[in-house]
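**Student:** Everything below, folded, please.
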Amino acid sequence: MLELNKLTTEARNPGTAGLDTMTPLEIATVMNREDEQVVAGVRKVLPEVAAAIGWVQESFEAGGKLVYMGAGTSGRLGVLDSVECPPTFGVPPEMVVGLIAGGDRAFVKAVEGAEDSEALALEELKALPLNGRDVVIGIAASGRTPYVISGLQYARSLGCKTVAIACNAGSLVGKAADLAIEPVVGPEVLTGSTRLKAGTAQKMILNMISTGAMVGIGKVYQNLMVDVMQTNEKLRVRARNIVTEATGCSEEQACRLLEAAGGNAKTAIVMELLNCTAKEAEQNLKRAHGHIRKCL
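**Tutor:** Next comes the predicted model:
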């Protein structure tokens, strides 16, 4: 029999036993207080997060991909992080993939029993397909989701680096992975509702892993997203602002540089900083493996 009551994420929080008697301000206050445990819990696992960042960076440099796997809230968080990577960092969608138990429809509506299906995890990973250059990160607040455990075990059998993110120490998903990241953030404000503190902790860690790895492969100069995709007017203005911030040039010059660079902010920046043509800037970036700072 599954004994959820032994998991920290399923325990009752004595500080919120009177939740149903609280005023709106009291509810907001107690939730804010409890969220402070999230930051503290994540801080304790930063060495493991750093190791994951390094693995993902190495994977990207070798032509591999990052795959997130999860069910319910955990799966949605992985999908969310994956779909934000292409517009933010200008990478192809197949470079960061989010899999949620039950498929895309499970993102907006729960698919009953999907998280318990080991076969479903194997089907989805085989369809990608995986290879030994990839990193698979299994996300499960409880740390016992069969869909995630099965996926991690299969990925390891192919030689992939595997990471587990759970909010219970000594989790089953952690034991199924090469690296366990287990921030313990305490019982939820609403008993068992892991979309709250556990979900926040998972989101923080995913932010760190994807952003850190993208910094490592040259998608960032200073603290600017120099490979941002210009798919709307806001992002076109952002690209222009990025060029002016990185080089100190005028807005008019930034527009000219971007036009000459075919809209590529990174190329435009190198053109200005090295006083070179777009072609020369592209060649310099290629030699520097996409790192603006190395070009300089």
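**Student:** okay, CA-based contacts and neighbour counts for the rest of this
**Tutor:** Noted.
**Student:** how about the helices in the stretch 51-200 of the chain?
**Tutor:** 72-89, 118-127, 146-157, 172-175, 197-216 (DSSP state H, counting those that start in this stretch).
**Student:** okay, the angle between the second one and helix 146-157?
**Tutor:** This points to helix 118-127. For helix 118-127 against helix 146-157, the angle by axes from the mean of the first three to the mean of the last three C-alpha atoms, to 10 degrees is 40 degrees.
**Student:** Following up with a second sequence; could you model it the same way so I can compare the two?
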Amino acid sequence: MISTTESASNYDNLDQMPLGELLQNINREDAKVHEAVGKTIPQIEQLVSGIVERMKKGGRIFYIGAGTSGRLGILDASEIPPTYGADPGLVVGLIAGGDKAIRNAVEAAEDNETQAWKDLEAHNINELDTLVGIAASGRTPYVIGGLRTAREKGLLTAAVTCNAGSAISKEAEIAIEAVVGPEFVTGSTRMKSGTAQKLILNMISTSTMIQMGKVKGNKMVDMQLSNEKLVDRGTRMIMQEIGEGEISYEEANALLLKYGSVRKAVDNFKQ
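**Tutor:** Okay, the predicted model is just below:
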């Protein structure tokens, strides 16, 4: 039986379709992603609850995947330190084939069922950690093997896939299945499937960081001040937190640069 992600596109003769119609139809297919992801919220909630419980005891999140799925995990993980001021090791993304595979395909890397656990062991992974396996197809051996071993060793495990009842779902404790339907270009899972996975990873990491106290109100009070735009944003956050008219832009900016974060600047001003 052909999986949903490998099923023929709902559209044919793409090479003969006018450009405007191409774009409209791609957008029409993309609109289906939101609904599919929405149906997975109960599973995402279960996962995040488990992550937060473990993270409060020192646990971490690990993403594993191959190709687009692996790259999306790395992308999500790499945004956590600058956005929330978290340690780079708190959320880690690993891709089959190693860092070289971020830009270039590494032949047969995803077919090695034992390599993921070896890659994870290099990070001293333990039972307080959570492993999230990402595979649009749901049948990537690299991900299957990693989830299987992790679950045997007592880690919390989850699968993010775009096929129902897939192999990785069976290996994970929590199965997150966003079935978005056939791709616009048959089998091109970097499209709707990739978008769904990106949304789900955003939900996992963002809600986790909020639950871990990394957001105050609706602001990234622990963000890294890595460029002028973020320093300006942080300065204005401080002014809003302290109250308009209570502190000047220059005073808020000086506080931010002195203490290195919005949270610390506001806390020290109030003392």
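**Student:** For the two chains, what TM-score is obtained?
**Tutor:** The TM-score (TM-score structural alignment, normalised by the length of structure 2) is 0.96; 268 aligned residues with a C-alpha RMSD of 1.2 Å.
**Student:** export the helices of the stretch 51-200 of structure 1 to CSV and tack on distance to K65 of structure 1 and mean neighbour count?
**Tutor:** What follows is these, written out as CSV (distance: least, C-alpha to C-alpha, whole Å; neighbours: other C-alpha atoms under 10 Å):
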stretch, distance to K65 of structure 1, mean neighbour count
helix 72-89, 11, 21
helix 118-127, 12, 16
helix 146-157, 12, 23
helix 172-175, 21, 24
helix 197-216, 11, 21
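**Student:** could I get the ones you listed as TSV with distance to V189 of structure 1?
**Tutor:** Listed next are those as TSV, based on distance: least, C-alpha to C-alpha, whole Å:
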stretch	distance to V189 of structure 1
helix 72-89	16
helix 118-127	31
helix 146-157	25
helix 172-175	24
helix 197-216	8
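**Student:** closest one to A254 of structure 1 among these?
**Tutor:** Set against A254 of structure 1 and scored by C-alpha to C-alpha, the helices of the stretch 51-200 of structure 1 come closest in helix 72-89, at 19.6 Å.
**Student:** separation between the aligned residue in structure 2 for T191 of structure 1 and G65 of structure 2?
**Tutor:** The equivalent of T191 of structure 1 in structure 2 is T186 (alignment by TM-score structural alignment). T186 of structure 2 is 21 Å from G65 of structure 2, where distance means C-alpha to C-alpha, to the nearest Å.
**Student:** Looking at these two, which has the bigger crowd around it?
**Tutor:** When T186 of structure 2 and G65 are compared for neighbours, G65 comes out ahead with 30 against 15, by other C-alpha atoms under 10 Å.
**Student:** contacting residues for the more buried one?
**Tutor:** 71, 73, 94-96, 133-135, 140, 142-143 (C-alpha atoms under 8 Å, 6 or more residues apart in numbering).
**Student:** Please identify which of the residues you listed is nearest to K264 of structure 2.
**Tutor:** The shortest approach to K264 of structure 2 among the contacts of G65 of structure 2 belongs to G73, at 30.2 Å (C-alpha to C-alpha).
**Student:** Map that closest one across to structure 1 for me.
**Tutor:** By TM-score structural alignment, G73 of structure 2 lines up with G78.
**Student:** my guess is that match contacts V96, does it?
**Tutor:** No - contact criterion C-alpha atoms under 8 Å: G78 of structure 1 and V96 do not qualify, at 9.6 Å.
**Student:** Now for the two: what residues contact both?
**Tutor:** What both G78 of structure 1 and V96 touch, as defined by C-alpha under 8 Å, 6+ apart, is the set Y68.
**Student:** Could you pull up the residues touching the one residue sitting closest to the centre of structure 1?
**Tutor:** For structure 1, the residue nearest the mean C-alpha position is L206 (3.3 Å; C-alpha atoms, centre = their mean). L206 of structure 1 is in contact with 78, 81, counting by C-alpha under 8 Å, 6+ apart.
**Student:** now do 7 Å
**Tutor:** L206 of structure 1 is in contact with D81, counting by C-alpha atoms under 7 Å, 6 or more residues apart in numbering.
**Student:** how near is the aligned partner of it in structure 2 to R236 of structure 2?
**Tutor:** Taking TM-score structural alignment, the alignment pairs L206 of structure 1 with L201 from structure 2. Applying C-alpha to C-alpha, the value for L201 of structure 2 to R236 of structure 2 is 29 Å.
**Student:** got it, and K270 of structure 2?
**Tutor:** 16 Å.
**Student:** ok, now Q271 of structure 2?
**Tutor:** From Q271 of structure 2 across to R236 of structure 2, the span is 20 Å (C-alpha to C-alpha).
**Student:** more neighbours, the two?
**Tutor:** With neighbours defined as other C-alpha under 10 Å, Q271 of structure 2 and R236 compare such that R236 has more, 19 against 5.
**Student:** Now do T16 of structure 1 against K44 of structure 1, distance only.
**Tutor:** Taking C-alpha to C-alpha, one finds T16 of structure 1 at 24 Å from K44 of structure 1.
**Student:** ditto for N232 of structure 1
**Tutor:** 39 Å.
**Student:** neighbours around N124 of structure 2, how many?
**Tutor:** Neighbours of N124 of structure 2 under the rule other C-alpha under 10 Å: 8.
**Student:** corresponding residue for L172 of structure 1 in structure 2?
**Tutor:** Aligning on TM-score structural alignment places L172 of structure 1 opposite A167 in structure 2.
**Student:** Pull the contacting residues for that match.
**Tutor:** Shown in contact with A167 of structure 2 (C-alpha under 7 Å, 6+ apart): 138-139.
**Student:** try 8 Å this time
**Tutor:** Contact analysis of A167 of structure 2 by C-alpha under 8 Å, 6+ apart lists 138-139, 144.
**Student:** same question, F60 of structure 1
**Tutor:** F60 of structure 1 touches 66, 95, 217, counting by C-alpha under 8 Å, 6+ apart.
**Student:** Drop anything exposed from those.
**Tutor:** Among these, those classed as buried by 16 or more other C-alpha atoms under 10 Å are 66, 95, 217.
**Student:** Skipping its backbone neighbours, what lies nearest the last one in space?
**Tutor:** The reference is to I217 of structure 1. Q57 (6.5 Å; C-alpha to C-alpha, 6 or more residues apart in numbering).
**Student:** Aligned to the one you found, what sits in structure 2?
**Tutor:** Per TM-score structural alignment, Q57 of structure 1 is aligned with V52.
**Student:** Could you tell me how far that match is located from A108 of structure 2?
**Tutor:** 35 Å.
**Student:** that older thread, my read: the match of T191 of structure 1 touches S7, true?
**Tutor:** Yes - at 6.6 Å, T186 of structure 2 counts as touching S7 under the criterion of C-alpha under 8 Å.
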